[in-house]
Structures are given as structure tokens and as C-alpha cells.
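Novice: Predicted model follows, preceded by the sequence.
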Amino acid sequence: MYFKSTFFEDYQLNDKRITLGRTITETDFVVHAGHTGDFFPHHMDEEWCRTQPFGQRIAHGTMIFSIGIGLTASEINPEAFSKGYDRMRFVKPVHIGDTIHSEVTISDKGDSKHPTMGTVTEHVEIINQKGEVVLVCNHLLLVKKKS
């Protein structure tokens, strides 16, 4: 389903959107480990984790990135293309039972090498149920100009 087109000129600095939440489950841990091959005990061994200072399993950072960014994919903009993500940081651990949501703020706009396009940077914060930022990154977009 396509929603209203958003051209480069339509993006306004500091505009913000907030996603719905998603609770992280043990199934998420198992599926992500299977997809990536990352079966490190920090993610998979509950008994070993109890002997560590963090005391419980920690979600894969790449899983939280994938789920958090997936939450932002509620609207399709046929005028924009993702160029990737920059400056990603895993700020705080996420555990089974935590609920995350994403907040996306337009943080920068600029020219592009392509005269019919502009660049837009969305600053993404993934936040847990306590209001703590657990992951941050910048989403880089190439967006078509109206004229």
C-alpha cells in the first residue's frame, strides 16, 4: 500500500514520528541466532548468564536494530531510497520481556550528486519501556525533488 508521496521539499528539520511498541521474546532470540549463526552464550545460555554481572541473556544488537528499524517501515515512500545507516551504537542492553519502540527525527537535509535528488538524514532512537535509549543510528536517504 502506498501512502502520500514525500518529496525532498516535504521533509522538515526536527519533524518526528514515533512507532508502536514491540515486546522482545525468547523466540526472537532463537530465530535471530539461527539466522545469523550467533549462538554466543550472552544471548543463548540462561544459566551461564546468571553467573555474569548482567545476570540474564542480552539481545543481539543486530536483532534490536532489525526489529527497531522494522517498526519504522509503516509507510512506503516511493520517492525515497535508503542509502544505509551510519553511526550505529548499542547504548543499553535489551532483555527478553523488554518492549521497544522507535523515534525518528529529521536531523539533516542537503544536496546530492544527483541534481534531481536531495539527501535526508533521519536520526533513529530505539527506546525501551523505561524510556531509555538502547540503540541509536542515522538513516541516510536519497529523496527525489519535486521540480
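Specialist: Done, it's in.

Novice: Please make it C-alpha for all contacts and neighbour counts, starting now.
Specialist: Fine.

Novice: For the host helix or strand of Cys49, list every residue counted as buried.
Specialist: Assigned by DSSP states H and E, Cys49 falls within helix 46-50. By 16 or more other C-alpha atoms under 10 Å, the buried positions in helix 46-50 come out as Cys49.

Novice: And that helix, what does it pack against?
Specialist: helix 41-44 (3 or more C-alpha pairs under 8 Å, 6 or more residues apart in numbering; DSSP states H and E).

Novice: distance between the helix it packs on and the chain's centre?
Specialist: 22 Å (C-alpha atoms, centre = their mean, to the nearest Å).

Novice: So for that helix, what gets flagged as buried?
Specialist: For helix 41-44, by 16+ other C-alpha under 10 Å, it's 42-44.

Novice: okay, pairing it with this:
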Amino acid sequence: MVADLKYADIQVGDSASFSKTLAEADVYNFAGISGDFNPIHMDEEFAKTTRFGKRIAHGMVTASFISTLVGMYMPGRNALYLSQEMKFVKPVFIGDTLTATATVLEKIEEKRILVLETVIKNQEEQVVLAGKARVMKMEG
């Protein structure tokens, strides 16, 4: 269900989260869409020879969870994603359960913009992605 928060009701400190377990199909589907078939993502034998010892998910698969946060949870309906700063902190593996959280850091009233802290953690509570987003909330 898509959140339908009103800009006036959103306060600094408000947050929203969702979780998803990353499936092998997610990695294959992203490769098909993006054209990124790097063997670190796609070839188990090659990935075994890397310092990770197994395939890692595309960083942008993980980053796409921020888009889900913006469009579905915080602020949800009628949000326009303006920008994202991010750092990939740790690799994400197929089978990891990721929890993405957006927390309101600032409201810019005259432009109806929210500045969000964006964090994604794995099932071990380790941060795998951290950043800051700017989002415009456009009412219906």
C-alpha cells in the first residue's frame, strides 16, 4: 500500500522503512534491464576468486530500494525524487534481507522539499548503503 502523507503532516524526525530479501531473480532482472552482466554479479565461479568469495548484487539494485522508499513510504504518493547522495558501505549478497529506512532531516517549506537520511542495513544490522535524498512532495 502506498503512503499518502500530506506535506504539512510530515515532521522532522519522521521515518519509514520496509524490508526485502534479495533473490537471485532480482540480480538477473536488474542485469537484463541495465545491461550490466559483470561477472562479479553473474558468474559464481569467477566470484569465488574475488575477495568476496561469492557473487555480489549490483550496487544500484540496493540503491533502487531508496526509490521504493520515496515513492511508496516516505513521503509516498505524489513524490518527486530530486537527488541522492550515497555511499556503498558493504557488499550485498543474494539472500540478504535488507531494510531500507528514510528519516526526515529537514523541510524546505517554500519549495515543498524534504531532505531525507537514507540508510539500508542487512539482516545483521550492518549498514550497506548510506546517503541523503532530496524529495519534492507534490499534492494531488
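Specialist: Structure received. In this text the structure is predicted, and so the values were computed from the model without any measurement.

Novice: Need the TM-score between these chains.
Specialist: Here the TM-score for the pair of chains, by TM-score structural alignment, normalised by the length of the second structure, is 0.84; 137 aligned residues with a C-alpha RMSD of 2.3 Å.

Novice: Save the buried residues of helix 41-44 of the first structure as JSON lines, and put in distance to His60 of the first structure too.
Specialist: Formatted as JSON lines, the buried residues of helix 41-44 of the first structure follow (distance: C-alpha to C-alpha, whole Å):
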{"residue": "His42", "distance to His60 of the first structure": "9"}
{"residue": "His43", "distance to His60 of the first structure": "7"}
{"residue": "Met44", "distance to His60 of the first structure": "10"}
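
Novice: The helix or strand just after the helix holding Cys49 of the first structure: which residues count as buried?
Specialist: Where DSSP H and E defines the elements, the next helix or strand beyond helix 46-50 of the first structure is helix 61-71. Judged by neighbour count using 16+ other C-alpha under 10 Å, the buried positions of helix 61-71 of the first structure are 61, 63-65, 67-69, 71.

Novice: Could you do stretch 132-140 of the second structure as well?
Specialist: 132-137.

Novice: Provide the aligned range in the second structure for stretch 89-104 of the first structure.
Specialist: Counting by TM-score structural alignment, stretch 89-104 of the first structure falls onto residues 87-102 of the second structure.

Novice: mind checking the end-to-end distance for the matching stretch?
Specialist: For stretch 87-102 of the second structure, the separation between the terminal residues is 15 Å (C-alpha to C-alpha, to the nearest Å).

Novice: what does that stretch contact?
Specialist: By C-alpha atoms under 8 Å, 6 or more residues apart in numbering, the surrounding residues in contact with stretch 87-102 of the second structure are 15-24, 27, 54-59, 62, 65-66, 69-70, 74, 116-123, 127-131.
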